[in-house]
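Q: what's the 3D shape of this:
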Amino acid sequence: MNLLEAAAVFAAGVAAGGINTVVGSGSLITFPTLVTLGFPPVVANVSNNIGLVPGSATGAYGYRAELEGQRGRLLRLGSASMLGALIGGLLLLGLPAEAFQVIVVALIALALVLVVVQPRLQAWVKRRREADGEGEHGPHGGPLLWIAVLLAGMYGGYFGAAQGIVLIAILGIALADDLQRVNAAKNVLSAIVNGSAAVLFITLSIVSDTVIDWWAVLMIALGSTVGGLLGAKVGRRIPPPVLRGVIVVVGLVAIVNLVR
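A: You can find the predicted model right below:
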């Protein structure tokens, strides 16, 4: 990786860290950047996942005020995120690389659809929450939410783009809580997913031939750390249509690079 490429990956990390904190889907910036620079898709995905862990942590820290009173909820749902991430990570490394290239195109397309429909999805979640009043499953969302978070963790451990949007949707539906507090919980659960998958990938790289590009990890980690802090402070000022437009364009570039 030369200096110009390192700068591009760092900048992508800043953008991804901020986007993940505010919305989710930051991997649709960093993953395509690595693929465009010539990284094999699985190596790009693994390196990207590890690099985004610090950004997830700083994003969660930035929402610490909204996390007050959610300790019990996050301990319960965090176990689902951790287990799901480990399953998804093992599927990523266990399936053939050719399968990943096919599956990830479908996942990126799904992520782009979620990015586009997010405003309507959030509006529906808000109406659903208001109609339910206190909600029907209590403060922790019940067993169905645990299962849904587990599946979201599997998705995040395997690829992860737009996992934040998926989490906001399912948490908002199941929990009677303010949307900012839901977003704060989303940031913690995303950090657990990324961190758990990262531990798995690093462990397997020591005992097997799992390939990690540590320069890419470093640049994304530095960038996402800055982006996570900025996203928690000023990210809400970015016009949502502009943000969604950038994500969609980058995601389409990724699909083109993967299928050609």
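Q: rest of the way, CA atoms for contacts and neighbours
A: Fine.
Q: Just name whatever secondary elements whichever helix or strand residue 83 is part of is in contact with.
A: For residue 83, the host element (DSSP states H and E) is helix 71-94. If you count contacts as 3 or more Cα pairs under 8 Å, 6 or more residues apart in numbering; DSSP states H and E, helix 71-94 packs onto helix 142-158, helix 179-207.
Q: which other helices and strands contact the next helix or strand after it?
A: Using DSSP H and E, the helix or strand that directly follows helix 71-94 along the chain is helix 97-132. The contact analysis (3+ Cα pairs under 8 Å, 6+ apart) places helix 97-132 against helix 41-51, helix 163-174, helix 240-259.
Q: Kindly reformat those helices as TSV containing distance to residue 89 and mean neighbour count.
A: As requested, the helices and strands packed on helix 97-132 are exported to TSV (distance: least, Cα to Cα, whole Å; neighbours: other Cα atoms under 10 Å):
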stretch	distance to residue 89	mean neighbour count
helix 41-51	9	26
helix 163-174	14	24
helix 240-259	20	16
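Q: any chance of the helices and strands packed on helix 71-94 in a markdown table, with distance to residue 104 and mean neighbour count too?
A: Shown next, in a markdown table, are the helices and strands packed on helix 71-94 (distance: least, Cα to Cα, whole Å; neighbours: other Cα under 10 Å):
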| stretch | distance to residue 104 | mean neighbour count |
| --- | --- | --- |
| helix 142-158 | 9 | 23 |
| helix 179-207 | 17 | 22 |
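Q: For residue 119, which of these is the nearest?
A: Closest to residue 119 of the helices and strands packed on helix 71-94 is helix 179-207 (Cα to Cα; 12.9 Å).
Q: To check against the first, give me the structure of this:
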Amino acid sequence: MSPGYVLLIAVAGILGGAVNSIAGGGSLILFPAMLATGMSPLTANVTNSMATWPGYAGGVLGFRSELADQRNRLRPLMLAAILGSTIGCILLLVTPAAAFKWVVPPLILLAAALLAFQPTIKKFVGEPREGGRIWTVQFPATTAAAIYGGYFGAALGVIVLGVLAVTVPDTLRRLNALKGVVSFVGGTVSALIFGVFGPVNWTAVLIAAPAALVGGYLGARIARHVNETALRWSVVGLGIAIAVYLLIKGV
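A: A predicted model of the protein is given here:
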């Protein structure tokens, strides 16, 4: 791998890890960088999943104070992440991806809409109650999001944050910390499965993974100080941008 490609992947790893912690969607920085080095889409996708995992770990570390009193909320979310990510990874390895590329943009737009219209949605479904819709809404929706994450993963954080926003009564900043755990657990499952069965480019992983770890930690620290309204609309804008990008370029 040329020095230029090494620098490209390292910078993309830092930026992708930071964006994943702040809002989600960092894969849309690192995945194209992988493609630019000449990897096939499948190899780039699998390698991206392996490389971004440390970034999720860095994000969880950066959000540790926000997570300290949310442990009871984590159990069903972690179970959903494990189940969904396992299914998604298996689907990626055994089925063609051609049809799925048309499903990805609508999913991302739906997640952005959940955040954008959260106050209006609450008028119809009511304010989230602690533990009120865990197994009827949150668990199946998070499992579905994790299936998507195991299969492709770009903007997974946008989708998970949208689900949490209408099922958990808390600030967006603290929900962002929960989202980080879901991403980390799902990413761990993906790393284990793809590490054994996937066509991983390990050279790229060795470059991008440490960079993503640093970026994830820094992103979490930045997100703690971002205005909540600004955070909400930055996530919405990022989701729309990613969906348009995928519609135009495909995956």
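Q: follow-up on the earlier one: and the helices and strands packed on helix 71-94 of structure 1: which comes nearest residue 166 of structure 1?
A: helix 142-158 (6.9 Å).
Q: what's the mean deviation for the closest one versus structure 2?
A: For helix 142-158 of structure 1, the mean deviation from structure 2 after alignment is 1.0 Å (mean Cα distance after the TM-score superposition for structure 1).
Q: Also stretch 194-203 of structure 1?
A: Stretch 194-203 of structure 1 versus its aligned partner: 1.0 Å mean (mean Cα distance after the TM-score superposition for structure 1).
Q: Where does that stretch end up in structure 2?
A: Using TM-score structural alignment, the residues of structure 2 aligned to stretch 194-203 of structure 1 are 187-196.
Q: still on that earlier bit, out of the helices and strands packed on helix 71-94 of structure 1, nearest to residue 13 of structure 1?
A: helix 179-207 (14.4 Å).
Q: How far does the closest one sit from its chain's centre?
A: Remark: helix 179-207 of structure 1 is offset 8 Å from the chain centroid, using Cα atoms, centre = their mean, to the nearest Å.
Q: before we move on, the earlier item: residues of the helix holding residue 83 of structure 1 that come out buried?
A: Of all the residues in helix 71-94 of structure 1, those buried under the rule 16 or more other Cα atoms under 10 Å are 74, 77-90, 92-93.
Q: Dump the helices and strands packed on helix 71-94 of structure 1 into a markdown table; add distance to residue 248 of structure 1 as well.
A: A markdown table is the format used below for the helices and strands packed on helix 71-94 of structure 1 (distance: least, Cα to Cα, whole Å):
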| stretch | distance to residue 248 of structure 1 |
| --- | --- |
| helix 142-158 | 19 |
| helix 179-207 | 21 |
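Q: Ok, which of those comes nearest residue 53 of structure 1?
A: helix 179-207 (5.7 Å).
Q: relative to helix 163-174, how tilted is the closest one?
A: 140 degrees (axes from the mean of the first three to the mean of the last three Cα atoms, to 10 degrees).
Q: Tell me which helix or strand comes right after helix 179-207 of structure 1.
A: helix 214-234.
Q: against structure 2, where does that following helix fall?
A: By TM-score structural alignment, helix 214-234 of structure 1 lines up with residues 202-222 in structure 2.
Q: Now that stretch on structure 1. Mean distance?
A: So stretch 202-222 of structure 2 averages 1.2 Å relative to structure 1 (mean Cα distance after the TM-score superposition for structure 1).
Q: Return the set of buried residues in that stretch.
A: 204-205, 207-221.
Q: cool, and stretch 63-70 of structure 1?
A: Result for stretch 63-70 of structure 1 [16+ other Cα under 10 Å]: buried residues 63, 66-67.
Q: likewise stretch 7-26 of structure 1?
A: 8-26.
Q: contact partners of that stretch?
A: 27-30, 33-34, 52, 55-56, 59-60, 111, 115, 160-165, 183, 187, 216, 219-232, 235-236, 247 (Cα atoms under 8 Å, 6 or more residues apart in numbering).
Q: now the helix holding residue 83 of structure 1: which residue numbers in structure 2?
A: Using TM-score structural alignment, the partner range for helix 71-94 of structure 1 is residues 71-94.
Q: which ones are touching residue 133 of structure 1?
A: residue 176.
Q: picking that back up, give me the contact list for the helix holding residue 83 of structure 1.
A: Helix 71-94 of structure 1 has contacts (Cα under 8 Å, 6+ apart) with 42, 100, 139-140, 146-147, 149-159, 185, 188-190, 192-194, 196-197, 200-201, 210.
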